[in-house]
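In: only geometry, no sequence info:
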């Protein structure tokens, strides 16, 4: 089905629903294991190999061959985390916090310090320092960390 643009005099508001966030990985199984260990993600469905003309037409990358893992947060059937490993992957430097484009994934946690420890013990690393965006009486703590492949994550422990 070919795309046909809507005439500019007929632009309408879109109805959107966030379906998933996708990370391209060097090692999808290892990155999946990190998210399972550090944040309790669970498999949404068994991993799949995606290839062929239909996949290449959809993503615009000729000869696509992709290993795909879908993960959910426990007891959540909403948006999921998709981890993809392409048979031919382009390398890039570790993303900078202030680099344009997608910046980070943010997670609310119950105990920030415990979460930092779990991230580091699971193969991630600390990016920034714990910072209080709340008050002394009602602290709202945040910190940036990285997963084992260098992707930036924000952890937030809200006040209360």
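Out: Structure's in. What do you need? These numbers come from a predicted model, not from an experiment.
In: switch to C-alpha atoms for all contacts and neighbour counts from now on
Out: Noted.
In: so residue 138 sits against residue 132, correct?
Out: No - using C-alpha atoms under 8 Å, residue 138 makes no contact with residue 132, being 9.2 Å away.
In: more crowded one of those two?
Out: residue 132 (17 against 12; other C-alpha atoms under 10 Å).
In: any idea how far residue 159 is from the residue nearest to the more buried one when sequence neighbours are not counted?
Out: Spatial nearest neighbour of residue 132, excluding adjacent residues (C-alpha to C-alpha, 6 or more residues apart in numbering): residue 141 at 4.5 Å. Look at residue 141 and residue 159: by C-alpha to C-alpha, to the nearest Å, they are 8 Å apart.
In: here comes the other one, which I'd like you to weigh against the first:
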């Protein structure tokens, strides 16, 4: 018998930032996400979370700060601040394996662009239409003030791509 597959739901994403307090402020005030766990310092020790972090980060990680947020559609956001954080001049290495952006949806795409820019973020491209003259679906690539890449859609992912190939 063939095992049926099903689409799993998205739980959360972890984002590294050089300044946790500034990132919490940005993501709550600009993105409108909810702070569900205040910034906390995690130390390497024998606690359950300490042991889990040993498994993930390996020996000698020491400590880090973390905060938990949630989007309006219940997706979790873990913000991490590591003591040895690097903030590269250009964090857009899309050719390397791994996540190179995350995406949010806002029908007031241009309004969110303005808020991100006012908060110290960057706009990587002009706002573009997916189907010019046919459908009002727009998108843009931005950076948060810490260099993380954010794509913004005006409409849902399903609506944007349900028309098939470009």
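Out: Ah, there it is. Here the structure is a predicted model, which means the values were calculated and not measured.
In: list the buried residues of stretch 102-114 of structure 2.
Out: 104, 106, 109, 110, 112, 113 (16 or more other C-alpha atoms under 10 Å).
In: likewise stretch 52-67 of structure 1?
Out: Neighbour counts over stretch 52-67 of structure 1 (16+ other C-alpha under 10 Å) mark 55, 64, 65, 66, 67 as buried.
In: among the residues you listed, which are located in helices?
Out: residue 55 (DSSP state H).
In: the aligned partner of residue 75 of structure 2 in structure 1: neighbour count?
Out: Here residue 75 of structure 2 is matched to residue 79 in structure 1, going by TM-score structural alignment. Other residues near residue 79 of structure 1 come to 14 when the count uses other C-alpha under 10 Å.
In: enumerate every residue touching residue 79 of structure 1.
Out: Neighbouring residues of residue 79 of structure 1 by C-alpha atoms under 8 Å, 6 or more residues apart in numbering: 18, 19, 20, 21, 72.
In: same thing but 6 Å
Out: 19, 20 (C-alpha atoms under 6 Å, 6 or more residues apart in numbering).
In: from residue 18 of structure 1, how far off is it?
Out: Residue 79 of structure 1 sits 6 Å away from residue 18 of structure 1, going by C-alpha to C-alpha.
In: got it, and residue 80 of structure 1?
Out: Here the criterion is C-alpha to C-alpha. By it, residue 80 of structure 1 lies 9 Å from residue 18 of structure 1.
In: what about those two, which has more around it?
Out: residue 80 (20 against 8).
In: what residues in structure 1 pair up with stretch 28-43 of structure 2?
Out: Going by TM-score structural alignment: stretch 28-43 of structure 2 matches residues 36-51.
In: residue ranges for the helices of structure 1, please.
Out: 28-39, 53-59, 112-121.
In: can you list the ones you listed in JSON lines and add distance to residue 94 of structure 1?
Out: What follows is those, written out as JSON lines (distance: least, C-alpha to C-alpha, whole Å):
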{"stretch": "helix 28-39", "distance to residue 94 of structure 1": "15"}
{"stretch": "helix 53-59", "distance to residue 94 of structure 1": "24"}
{"stretch": "helix 112-121", "distance to residue 94 of structure 1": "17"}
